[in-house]
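Engineer: Provided below for reference: sequence and predicted model.
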Amino acid sequence: MESSRYASSIFGKEEHTIRSTSSSETCHSNTQGYHTTQGENITIHEQELIKPNEFSSFDVGFFAGKVVESDSVFFQEQFKEVSSYDKHFKNELLKDLPDVTKVSNEDIIANQRKIEEEIDLLLEYM
């Protein structure tokens, strides 16, 4: 849920302005005559562009994006698999992802060490 809140914060919020007005007129029977009262209430409500719980309902291939320096700052799109429009598509470079449900604690620790070593190597070149 934490990652959903973070993703939602990246997209930001939009403001909704609600404006209501009222007016009443009172007629006094004595010499005061008519009295008019008018009022206006403006409420600004912020709402997340994408709520955190919406991210968990995204289907595989669903993409949400934010465009900078554009009037149309936000979009959502469901991408199709390449095989859905190219029946002969085969990419030998695509590898099957490992089954992460069969990862042991030792695998996680070894992967963490590998990542740290790669980071150290990168930092040496900076």
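Structural biologist: Arrived safely.

Engineer: C-alpha from now on. contacts and neighbour counts both.
Structural biologist: Will do.

Engineer: all strands in this protein, in order from the N-terminus.
Structural biologist: 13-27, 34-48, 62-66, 74-78 (DSSP state E).

Engineer: also this one, for the comparison:
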Amino acid sequence: MPLLQQIQHQASGRLLVARLRRADNFFTRLAGLLGRKPLQPGDGLLITPCQQVHTHFMGYAIDVVFLDASLQVLAIDRAMRPWRISAYVRKAAHVLELPAHAASEVQIGDQLVLAGGKA
């Protein structure tokens, strides 16, 4: 998964993700975070296209943020525990996976901004 850039929370100006990785092909989307150590503060994984995720075989919780094509927040699953399946978010284009509680100030309808590239 190549290093992409950063994601900022537009309303607060806070840098939500300092080290963003992207999963945008069959193999990287299939693998996701499986077999990886827990995300550290500032880490994030952008899965695209994506409308639903699972945490099977993971040993830690994550925040899951569903985004439309313009990176507007459609839904959030906070501290999604292992062995769970998220809701299917039909209008989602991307899913941003973050360390648990990293999306605490993010709300539905918020706009996120990708620094240095197109989602």
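Structural biologist: That came in fine, so what should we check first? Because the structure is a prediction, the values reported are computed rather than measured.

Engineer: Quantify their similarity with the TM-score.
Structural biologist: TM-score for the superposed pair, counting by TM-score structural alignment, normalised by the length of the second structure: 0.23. Supporting figures: 49 aligned residues with a Cα RMSD of 4.6 Å.

Engineer: Can I get the strands of the first structure in JSON lines including mean neighbour count and distance to Leu123 of the first structure?
Structural biologist: Listed next are those as JSON lines, based on neighbours: other Cα atoms under 10 Å; distance: least, Cα to Cα, whole Å:
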{"stretch": "strand 13-27", "mean neighbour count": "11", "distance to Leu123 of the first structure": "37"}
{"stretch": "strand 34-48", "mean neighbour count": "10", "distance to Leu123 of the first structure": "38"}
{"stretch": "strand 62-66", "mean neighbour count": "13", "distance to Leu123 of the first structure": "31"}
{"stretch": "strand 74-78", "mean neighbour count": "11", "distance to Leu123 of the first structure": "36"}
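
Engineer: can you redo these as TSV with distance to Leu122 of the first structure?
Structural biologist: Supplementary listing: those in TSV, determined by distance: least, Cα to Cα, whole Å:
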stretch	distance to Leu122 of the first structure
strand 13-27	37
strand 34-48	37
strand 62-66	30
strand 74-78	35
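
Engineer: which stretch among the ones you listed comes nearest Asp107 of the first structure?
Structural biologist: Of all these, strand 62-66 sits nearest to Asp107 of the first structure, with 30.2 Å by Cα to Cα.

Engineer: angle of that closest one against strand 74-78?
Structural biologist: 160 degrees (axes from the mean of the first three to the mean of the last three Cα atoms, to 10 degrees).

Engineer: about what we covered before: nearest to Asn105 of the first structure, of the strands of the first structure?
Structural biologist: strand 62-66 (31.3 Å).
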